[in-house]
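Participant: Sequence first, predicted coordinates after that:
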Amino acid sequence: MLHRHWRGFAFAVYFAVVVCVMAFHEPWFDEAQSWLIARDASFHDILLVRPHYEGHPPLWWLMLSIPAKLGVPYEIGLKGIQLACAALMAGLLIFRAPFPPVAVALLPFTYFMCFQYGVTSRPYALMCAAIFLVADCWATRDQHPWRLALSLTLLCCTSSYGIALACAVALVWVARTVLQARSLRALIADPHRFAAWLVLMVAGIVLTVCILPYPDTFGATPGANGNSIVAKFLMFWLVLPSESLFTSFAGDVSLHGMRLGVLPMVVCVVLSALVWAVLIRLAHRRGDLDILLVPYLLFAVCAVRYFSMHHLGILFALLVADWWIVLRDRPLEAADMPERLRLRIEGCGLFRRGGKGDPTSDAGSRWRNAAGVRNAAALRNAVIVVLLLPSLCWNVAAAACDVRYDYSGARAVASFVERNGLEHDRWVSFWRYFPETTWPDGSHTPRQEDTHRYSWAVIAANPYFDDFARGAAQDSARGSASGHVRGRVRDGSSHDAAHGLLDCTYRGRSYEPNQVPTAAQMNQEIKSCAAKGEPEFVIGDTDFPDYYFNRLGYRMRDYRKITIATKHTPWKTWVTTADITTYVRTDVLRALRLR
């Protein structure tokens, strides 16, 4: 029974694992930011404004807006949408991929397919699903052009990176059509295919215009000691394949700031070179070099500026899709191996040359062939397990950490606020600030300041306050006997806890706007916030607390620093530990229940 239905069993196990880890996982800043945009932004802003500041098409927010605007509790709504996307991604891998059974059974449980893009709620699961759809439809692109065109359109809708990949695949498709026919007339020879291309082109152009950054959009600010564009481009080819598949030398950092020692760099280059050697040989033998290299090249060019290591799963999915296309065109065969390697394997006796009894008999020949097949399958399965083992181990380590510890501290912050009835106290966040710095190597970093960059811990906790507000409304309707209603405004202010905890945010938004203010605007915002007097809480991570208190005109001696929670954020086998702290006004501190 299991032998016949093993794919369904593998899917059920994947689904169960993701659901179980999801139950413990607490969303972090990126996950909360998307939910807050979906919940609090208008559809006009979601479609026409936010994409310019977030750098992604609006599909993910539109999907989240269904539960968010209907009032579905935060984690149920967010994780429900994510679970559907993860199920689609894993379902395509399990039921459609042309891989050996061992690979099909293990790939969904690798780090990026299970934990990073399965458990955490971001649009990357849907993006990977679209990449797999493209790989599955590639072989029949001319017979069923709409299937591939719609898959590429979905890929465009998931991410700015998806637009680049879809553009590259479409270019290869069109170029192959023209080159095979040796005439431009081939472009319009098939009306259905030509119409599909036009629809895809329009979708790509519209979405590209939709995400073009406005002049005041916050972006990656290169530091003095960052990697150059050329170095980052080379890393795409010589480092990132290894880091996505086998090695874990770099944490979840931006590519701009990634640093590797000599030995890790050599290991990554060697392993990445081996990956490319194998893929290029297989693709070349099947005439697929263009679909292997062009999408990767355009992706590297477009992503080199903003790429962070948590995007590595896109590369992982892209490499899986390359294997998908190669094997769908023609399964692996002995001739795919270099002749010397094949002879060495045969020389080790792995493939039996002799048989029982008379080697010239039919029975001996059948036994000899069966033994060779068994040995070849055993070797293939062993290689697959070895290749996927690092990623499988990363997945187990990250999931175990997430189950045991606070991932972001968001629940702890929300619980602290709710337990003490602090929803309507004034909370002010430290903002992004770095002083002018001269580094030991003589390089220089100019002063940086942005009052629209708030505490990630509070942004991650903000979605819970809408749930609290609904609970308060229900308590009020029932006539709470305790006389304490969480919706009560303690100081007569108009601060709306249902739309975020922080005061003094840009236009009262619960999410980061990613709109960089001018110096005059920053000064005015700081002045307006300071005019309200000392808040009950000042929160955020900083090495320069004196600067903020001085800028806001608050007396630091009126506050005490406390720790609300300690978060343990896993990345592969890495774990980053940090405290979430806040400065509490001393007259408020005495009444707090800290645990």
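Facilitator: Received it, and whenever you're ready, just let me know what you need. Residues are numbered from 1 along each chain as shown.

Participant: drop to CA atoms for contacts and neighbour counts, all remaining ones
Facilitator: Will do.

Participant: R122 and Q82 touch, don't they?
Facilitator: Yes. Here R122 reaches Q82: they are 7.2 Å apart, a contact under CA atoms under 8 Å.

Participant: hey, where'd the strands end up in the stretch 351-500 of the chain?
Facilitator: 427-429, 432-434, 437-438, 444-445, 448-450 (DSSP state E, counting those that start in this stretch).

Participant: outside of the third one, which residues touch it?
Facilitator: Pointing back at strand 437-438 there. With CA atoms under 8 Å, 6 or more residues apart in numbering as the test, strand 437-438 has contacts from 444-447.

Participant: what's the answer for the second one, then?
Facilitator: The list of residues contacting strand 432-434 from outside it, by CA under 8 Å, 6+ apart, reads 447-454.

Participant: And for the first one?
Facilitator: Under the criterion CA under 8 Å, 6+ apart, residues 454-455, 501-504, 535-540 lie in contact with strand 427-429.

Participant: and with 6 Å instead?
Facilitator: Contacts to strand 427-429, defined as CA atoms under 6 Å, 6 or more residues apart in numbering, come from residues 454-455, 502-503, 537-540.

Participant: Closest one to D190 out of the residues you listed, please.
Facilitator: Y454 (53.3 Å; CA to CA).

Participant: Give the burial count for that closest one, as a bare number.
Facilitator: 22 (other CA atoms under 10 Å).

Participant: Hmm, G500 and it touching each other?
Facilitator: No. Using CA atoms under 6 Å, Y454 makes no contact with G500, being 11.9 Å away.

Participant: In ChimeraX, select just the buried ones from the contacts of strand 427-429.
Facilitator: Here is the ChimeraX command that picks out the buried ones among the contacts of strand 427-429, judged by 16 or more other CA atoms under 10 Å:
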select :454,455,502,503,537,538,539,540
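
Participant: Let me have the contacts of strand 427-429 in a markdown table, adding secondary structure and distance to V178 as columns.
Facilitator: Shown next, in a markdown table, are the contacts of strand 427-429 (DSSP: H, G, I helix; E, B strand; the rest coil; distance: CA to CA, whole Å):
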| residue | secondary structure | distance to V178 |
| --- | --- | --- |
| Y454 | coil | 52 |
| S455 | coil | 53 |
| L502 | strand | 57 |
| D503 | coil | 59 |
| F537 | strand | 65 |
| V538 | strand | 63 |
| I539 | strand | 60 |
| G540 | coil | 57 |
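
Participant: Comparison target, given below:
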Amino acid sequence: MSKLKSLFIRRADEKNSFKSDLLVLLIYTAGIIFVTCFHELWFDETQAWQIAKCASFKELFTYIPHYEGHPPMWHLLLSVFAKNGAPVDFTLKAINTVFCVIAMALLIFRSPFPRIVRYLLPFTFFFFYQYGVLSRPYSISMIAFFLMAIAYKERNAHPWRYILAMTLLSLSTAFGLMIAGGLCIVWTFEIIAELIRNKKLKFFWKDMRFWSLCFILVIAVAVMLMIIPADNCYYIGADDGLSVFDRVIFLPFYEYLAAMPFESWSGILLGNYDINSIPAIGIVEIICGLAMWVGLSAFAVKNKKFFTFFLPYLIVTVVWAFKYVSIHHLGLGALLHIFLFWIMAEQEGGIAVPEFMKKLNSNVTSPAIRKFVMVAGAVICLAPVAYSVIASVLDMTHEVGLTCVADIIKENHLEDTNIMAMWEVVYEGDDDDDDDDEKIDRYLFATLEIPSAHRPIKESRTYLSGASAMIQPYFDKNIIMNFNADCPEDMYMHYQYKEDSEKIYSLWREKGLPDFIVGYCPIDDVYDEKTLEGVRYLPVKMIDYCTVGKVCVNHSCIYFYMRDDLFDEYPQFEWINDQTGNVFERKPQKAE
């Protein structure tokens, strides 16, 4: 057990490891820069940039947070550059890289872990790929967590250092606010217990910790008021029809809750597959996740940090499991794990190992079992590094955004044509389980030509156009005729639904028929039969793009369409084959 304890205590000879520490940091920096050179900006990245560029400062505080669900700090930071004409691709990546390097410098130079831990952590999936290559506010969250860990030991003597670090976490993301809130609740009870023991509770107002907690409470309340979803805000789960009772009794939510700790490091299902799509792996992940819940809780109890770990972790994981989670959120769980072991390692005597683990270790005498446990442990620990490498390679070798569509428009000088982009449409029967492959195939084949037969439309959400938000950053004006038609200066996606779609359609119709269409659009719902008589749009480009998970890519395919009477004007475009193998022929010109 002495070996396990030494794993979390910086040895004296490692205090003079500046050169090797610096080398690791330089390798991390070079790796991030190299991969980001190939990385195409995804929707979350371009959306944040466009908000920073187009929204007013008043809107960044009073309007945007109600729809984005995040505090305004990231948008405010980007606005300094976006509003002054900085190029989106280079600037966004440079800002994120700087923050990531600062965070990893804190981890490498200041954490109490031995070299092998400090040198491997920066190259794990979340800290390298998800938060390093992809530019999001989570890079700031990493800095906040590590500053919190540094300040924790002397939080009672220097409360403002700890509070300001937690404030930074609260201002970075909504989930960061939840975690900081849990930590503040625990610390408040610790302070109250201390004052009661010392019979000083009635003098609480003289304690600087009280005023620092009041400060972050004011910030937290302000942020919560900012991010309360608007009535017409669209977010995952907003219209899923599940009541609170439905969620409480829905078994898969508990499966996700159980697997969360393992998914934060070595799990592969969330973000790649559904947890029930591969039952064997799902069962293994649930078992490993439950074991991690027990192990983390046991270490926290033994080191008198149970509530410091359990309350904030329970708050955020319950929200993830029962309401909404995406793969990039899970890195916050990994950061909370690091925070826990960091503050335990810096306490007097280092990390105390739970008694049952000591007994388990002494009772296992078989060399074969010990070797198996060591190998399995090594595989689990190294898996996040492998995921980071795999994800980076997949990102570099696949189209991860719609930059290619922007290139098509620029190369063919289409900026001043009428371009329509796909928006979210809810069809009748979308909520029904339909396993009729023949029906699905017929529907897919039909959509290769526009207009085409499709199911009746239940709801049209004209503001929800992620494709437009990924194309617009590469142009100085709004080039998408149907993108925010009532507010064309807003070149970001409004997360609004429950709208008057017919009113929006009328604005589209005023601009005439589209010349080009990005993705499938049910234009027969917009224009009448007379207007569309003899009009058809045929695919001239197929765009295959994807999102990258830990071990795989999730492919999507859309088509770039052109109105068939424009082929003579744009001879560089050729009709492509549909999925039935038929080649479209050019229509003969009618005699005058």
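Facilitator: Received the coordinates, thanks. Quantities reported herein were computed from a predicted structural model and do not represent experimental measurements.

Participant: where does the TM-score land?
Facilitator: The TM-score (TM-score structural alignment, normalised by the length of structure 2) is 0.81; 528 aligned residues with a CA RMSD of 3.2 Å.

Participant: Mind checking the strands of the stretch 351-500 of structure 1 for the one nearest to G349 of structure 1?
Facilitator: Closest among the strands of the stretch 351-500 of structure 1, using CA to CA: strand 444-445, at 61.8 Å.

Participant: which SS class is V575 of structure 1?
Facilitator: strand (DSSP: H, G, I helix; E, B strand; the rest coil).

Participant: Tell me the residue in structure 2 aligned with it.
Facilitator: Using TM-score structural alignment, the equivalent of V575 of structure 1 in structure 2 is V553.

Participant: Also M89 of structure 1?
Facilitator: Under TM-score structural alignment, M89 of structure 1 pairs with A103 in structure 2.

Participant: List the buried residues of stretch 79-94 of structure 2.
Facilitator: Neighbour-count burial for stretch 79-94 of structure 2 [16+ other CA under 10 Å]: 79, 81-83, 88-89, 92-93.

Participant: closest to I440 of structure 2 among those?
Facilitator: Using CA to CA, those come closest to I440 of structure 2 at D89, 37.9 Å.

Participant: residue contacts, the match of V575 of structure 1?
Facilitator: Contacts of V553 of structure 2 by CA under 6 Å, 6+ apart are T547.

Participant: where do the helices sit along the stretch 251-400 of structure 1?
Facilitator: In the stretch 251-400 of structure 1, helices defined by DSSP state H, counting those that start in this stretch lie at 262-285, 289-303, 312-329, 339-347, 362-404, listed in chain order.

Participant: if you compare these, which one is most tucked away?
Facilitator: Ranked by average neighbour count under the criterion mean count of other CA atoms under 10 Å, these are headed by helix 312-329 at a mean of 21.

Participant: Now do that helix: distance to the chain's middle.
Facilitator: 17 Å (CA atoms, centre = their mean, to the nearest Å).

Participant: before we move on, what about stretch 116-125 of structure 1?
Facilitator: With CA atoms, centre = their mean, you get 6 Å for stretch 116-125 of structure 1.

Participant: Could I get the strands of the stretch 351-500 of structure 1 in JSON lines, plus columns for distance to Y306 of structure 1?
Facilitator: Shown next, in JSON lines, are those (distance: least, CA to CA, whole Å):
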{"stretch": "strand 427-429", "distance to Y306 of structure 1": "26"}
{"stretch": "strand 432-434", "distance to Y306 of structure 1": "19"}
{"stretch": "strand 437-438", "distance to Y306 of structure 1": "23"}
{"stretch": "strand 444-445", "distance to Y306 of structure 1": "19"}
{"stretch": "strand 448-450", "distance to Y306 of structure 1": "18"}
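
Participant: want to throw those into JSON lines with mean neighbour count and distance to L150 of structure 1?
Facilitator: As requested, the strands of the stretch 351-500 of structure 1 are exported to JSON lines (neighbours: other CA atoms under 10 Å; distance: least, CA to CA, whole Å):
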{"stretch": "strand 427-429", "mean neighbour count": "24", "distance to L150 of structure 1": "44"}
{"stretch": "strand 432-434", "mean neighbour count": "16", "distance to L150 of structure 1": "41"}
{"stretch": "strand 437-438", "mean neighbour count": "12", "distance to L150 of structure 1": "50"}
{"stretch": "strand 444-445", "mean neighbour count": "14", "distance to L150 of structure 1": "46"}
{"stretch": "strand 448-450", "mean neighbour count": "15", "distance to L150 of structure 1": "40"}
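
Participant: which one among the contacts of strand 427-429 of structure 1 gets closest to S244 of structure 1?
Facilitator: Using CA to CA, S455 comes nearest to S244 of structure 1 of the contacts of strand 427-429 of structure 1, at 29.7 Å.

Participant: Stretch 22-41 of structure 2 maps to which residues in structure 1?
Facilitator: Using TM-score structural alignment, stretch 22-41 of structure 2 pairs with 8-27 in structure 1.

Participant: And that stretch, what's buried?
Facilitator: 10-11, 14-15, 17-19, 21-22, 24-27.

Participant: Show me the contact partners of that stretch.
Facilitator: Contacts of stretch 8-27 of structure 1 (CA under 6 Å, 6+ apart): 119, 402-403, 407.

Participant: on that earlier part again, can you pick out the most distant pair from the buried residues of stretch 79-94 of structure 2?
Facilitator: Pairwise over the buried residues of stretch 79-94 of structure 2, using CA to CA, the maximum falls at K83 and K93, 16.5 Å.

Participant: Which position in structure 1 pairs with C487 of structure 2?
Facilitator: Aligned partner of C487 of structure 2 by TM-score structural alignment: R507.

Participant: Confirm that that match sits in a helix.
Facilitator: Yes. Assignment of R507 of structure 1 by three-state DSSP places it within a helix.

Participant: Give the burial count for it, as a bare number.
Facilitator: Per other CA under 10 Å, the neighbour tally for R507 of structure 1 reads 8.

Participant: try the one 3 residues further on
Facilitator: Other residues within reach of S510 of structure 1, judged by other CA under 10 Å, total 28.
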